[in-house]
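> here is the input, now give the coordinates:
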Amino acid sequence: MNRQQQMLDEISMDAELTAEMTGRSAFSPDTMEAMASVPRNQFVPEELLAQAYYNIPLPIGHGQTISQPYMVALMTDLLDPKPEYNCLEVGTGSGYQAAVLSRLVKKVYSVEINPVLHLQAKARLERLNFNNIDCILGGEKLGFIEHAPYDGILVTAAADQIPPALIDQLTNGGRMLIPVGPQHLGQTLYLVDKNKQGKVNKKPLLAVRFVPLLPVKESSGREPG
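Next up, the predicted model:
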């Protein structure tokens, strides 16, 4: 068995183990196919190539990480992506999560606040022909309001609270996955559903560990809540 297939098998096992918390005992064939189609070895530092297909997060420099493959698959699957979706990712990092999601949706807008990581990810995704991803260098505003609203939003860094600015950028009927909580006290992955009438439901799923979301001004002009 090659290392990539072993990674996929471990993702499936983790899905079964966490099913009681996530509601997903198995991820969709489309999600697993997307995971299989993206070469994770292209998204990790050269010195960590031997660990590229381990089911663990890995450092990518600048205090950031490439997420555990299981977590990428979980967040992708829980978004319930559809081919016509326009999605937002907050925290490009290496570009791996954006690459996986791009296999399942029409367009991904991915925002990164670190200029070095932004340029590296942009060049990497262009080289690998992920043509439906727009990499955006983040500024003072959270998210990317210029192309809102989005059918789905993935946040790959932990916020202290669920930011209203991102809920505002979610279309009615859309959903968001976001880790919430400080590193030292523990974090929880939340599924945020916004129904067709604009009512928001926030559901805690399971304990996670992400790097912190760097503070920016709220694009809605409101404080996080």
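> C-alpha from now on. contacts and neighbour counts both.
Fine.
> check this protein for its longest strand and report it.
strand 170-180 (DSSP state E).
> just after that one, pick out the following helix or strand.
Later in the chain than strand 170-180, the nearest helix or strand by DSSP states H and E is strand 187-194.
> residues in contact with that next one?
With contact meaning C-alpha atoms under 8 Å, 6 or more residues apart in numbering, strand 187-194 is reached by 78, 158, 167, 170-181, 200-210.
> tell me which residues in the host helix or strand of L206 are buried?
Assigned by DSSP H and E, L206 belongs to strand 200-208. Across strand 200-208, burial judged by 16 or more other C-alpha atoms under 10 Å covers V200, P204, L205, V208.
> who does that strand touch, helix- and strand-wise?
helix 19-22, strand 187-194 (3 or more C-alpha pairs under 8 Å, 6 or more residues apart in numbering; DSSP states H and E).
> so how far is it off the chain centroid?
Relative to its chain's centre, strand 200-208 lies at 15 Å (C-alpha atoms, centre = their mean, to the nearest Å).
> give me the contacts around that strand.
M21, T22, P179, G186, Q187, T188, L189, Y190, L191, V192, D193, K194.
> one more to put side by side:
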Amino acid sequence: MRQYEDTYRHKGLRKNLITSLKQKGITDERVLEAINALPRHFFLDTAFDAIAYEDRAFPIGEGQTISQPYTVAYQTQLLEVKSFEKILEIGTGSAYQASVLAEMGAYVYTIERQKKLFDANKNFIFKSKYPHLKFFYGDGFEGLPTYAPFDKILITAAAPYIPVPLKAQLKVGGKMVIPVDEGNAQRMLRLTKENEEGSFREEAFDQFSFVPMLTGKRG
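Predicted coordinates for the structure are as follows:
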């Protein structure tokens, strides 16, 4: 059975990571505090322990990755997370991004389409720490209409287009952060829902590279 230990060395490496994120333009102190509080090495295979705090993505199985810390920080900063907000995340993966949101006091509903990754999170180490983090197995393009509306929606995979059901599940005044476009690079977009008729204000930011967002579920 894996032994989870957060040593002084790990904490020192996290501090170095936070310094790096600040140098790259992350200014939201609550985002930085959440990343500093989370032992990223807990979300990775023990083989990655020595390099878990390098600012890069790592494979987690099923063709998926745990995102680069800068990408996690960037998306979270754009989302402008507040305590007690209800946030839908598309693409649970390792649950690292979801945990950052939960650490910031959000009520997180996260969907994973890969059954193996969903099952791996059944023994999620921080279940007792984050009781308001809920895991779902399903199609991210459909969202979670039963639990809508959401204050914020975060998509952690490259969407070929903005899914209409997700736009419908966002509250008026709510924000969605989504990397859009196929190919090697995606535009990071932030959409703000302006009214019940479904009018959105769109802002475009930097380009990133994500694994593709796929329809349906994979058993």
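> residue contacts, the spatially most central residue of structure 2?
Structure 2 has Q97 as the residue nearest its centroid, 3.4 Å off, counting by C-alpha atoms, centre = their mean. Going by C-alpha under 8 Å, 6+ apart, Q97 of structure 2 touches V72.
> any idea which helix or strand carries it?
helix 96-103.
> where does that helix end up in structure 1?
Here helix 96-103 of structure 2 aligns to structure 1 at residues 96-103, judged by TM-score structural alignment.
> first-to-last residue distance for stretch 111-120 of structure 2?
13 Å (C-alpha to C-alpha, to the nearest Å).
> show me what contacts the residue nearest to Y96 of structure 1 when sequence neighbours are not counted?
Nearest residue to Y96 of structure 1 in three dimensions, chain neighbours excluded: F43, at 6.2 Å (C-alpha to C-alpha, 6 or more residues apart in numbering). Contact analysis of F43 of structure 1 by C-alpha under 8 Å, 6+ apart lists I66, S94, G95, Y96, R124.
> where's the counterpart of the last one in structure 2 relative to A98 of structure 2, distance?
Counting by TM-score structural alignment, R124 of structure 1 corresponds to F124 in structure 2. Distance of F124 of structure 2 to A98 of structure 2, computed by C-alpha to C-alpha: 12 Å.
> tell me which of these two has more neighbours.
A98 (28 against 15; other C-alpha atoms under 10 Å).
> I figured the more buried one hits E89, correct?
Yes - between A98 of structure 2 and E89 there is a contact under C-alpha atoms under 8 Å: 7.0 Å.
> quick one: common contacting residues for the two?
Contacts common to A98 of structure 2 and E89, judged by C-alpha under 8 Å, 6+ apart, are V108, T110.
> which stretches of structure 2 form strands?
58-61, 64-66, 86-90, 107-112, 133-137, 150-155, 170-180, 186-193, 200-208.
> how big's the offset between the last one and structure 1?
In the superposition against structure 1, strand 200-208 of structure 2 averages 1.1 Å from its aligned positions (mean C-alpha distance after the TM-score superposition for structure 1).
> circling back: enumerate every residue touching the match of R124 of structure 1.
Counted by C-alpha under 8 Å, 6+ apart, F124 of structure 2 has zero contacts.
> show me what contacts the closest residue to S102 of structure 1 other than its chain neighbours?
Spatially, and ignoring its direct neighbours in sequence, S102 of structure 1 is nearest to V108 (6.0 Å; C-alpha to C-alpha, 6+ apart). Neighbour list for V108 of structure 1: N86, C87, L88, E89, A98, L101, S102, N132, I133, D134 [criterion: C-alpha under 8 Å, 6+ apart].
> how near is the last one to R127 of structure 1?
Counting by C-alpha to C-alpha, the separation of D134 of structure 1 from R127 of structure 1 is 13 Å.
> pick out whichever of the two has more residues nearby.
Neighbour comparison, D134 of structure 1 and R127: the larger count goes to D134, with 17 against 10 (by other C-alpha under 10 Å).
> against V192 of structure 1, how distant is the residue nearest to the more buried one when sequence neighbours are not counted?
Nearest non-adjacent residue to D134 of structure 1, counting by C-alpha to C-alpha, 6+ apart: Y109, 4.8 Å away. To V192 of structure 1, Y109 of structure 1 is 19 Å away according to C-alpha to C-alpha.
> again with L128 of structure 1
Taking C-alpha to C-alpha, one finds L128 of structure 1 at 31 Å from V192 of structure 1.
> quick one: which of these two has more around it?
For L128 of structure 1 versus V192, neighbours defined as other C-alpha under 10 Å are more numerous around V192 (22 against 12).
> and the residue nearest to G95 of structure 1 when sequence neighbours are not counted, how many neighbours?
Nearest residue to G95 of structure 1 in three dimensions, chain neighbours excluded: A121, at 5.2 Å (C-alpha to C-alpha, 6+ apart). By other C-alpha under 10 Å, the residues close to A121 of structure 1 number 22.
> surely A121 of structure 1 is in contact with S94?
Yes - with contact defined as C-alpha under 8 Å, A121 of structure 1 reaches S94; the gap is 5.3 Å.
> can you give me the buried ones in the top helix by length along structure 2?
In structure 2, with assignment by DSSP state H, the single longest helix is helix 8-23. Under the neighbour-count criterion of 16+ other C-alpha under 10 Å, helix 8-23 of structure 2 has H10, K11, L13, R14, K15, L17, I18, S20, L21 buried.
> now do stretch 130-138 of structure 1
F130, N132, I133, D134, C135, I136, L137, G138.
> the residues you listed into CSV, with extra columns for distance to N55 of structure 1?
Converted to CSV, the buried residues of stretch 130-138 of structure 1 look like this (distance: C-alpha to C-alpha, whole Å):
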residue, distance to N55 of structure 1
F130, 23
N132, 26
I133, 24
D134, 27
C135, 26
I136, 28
L137, 28
G138, 29
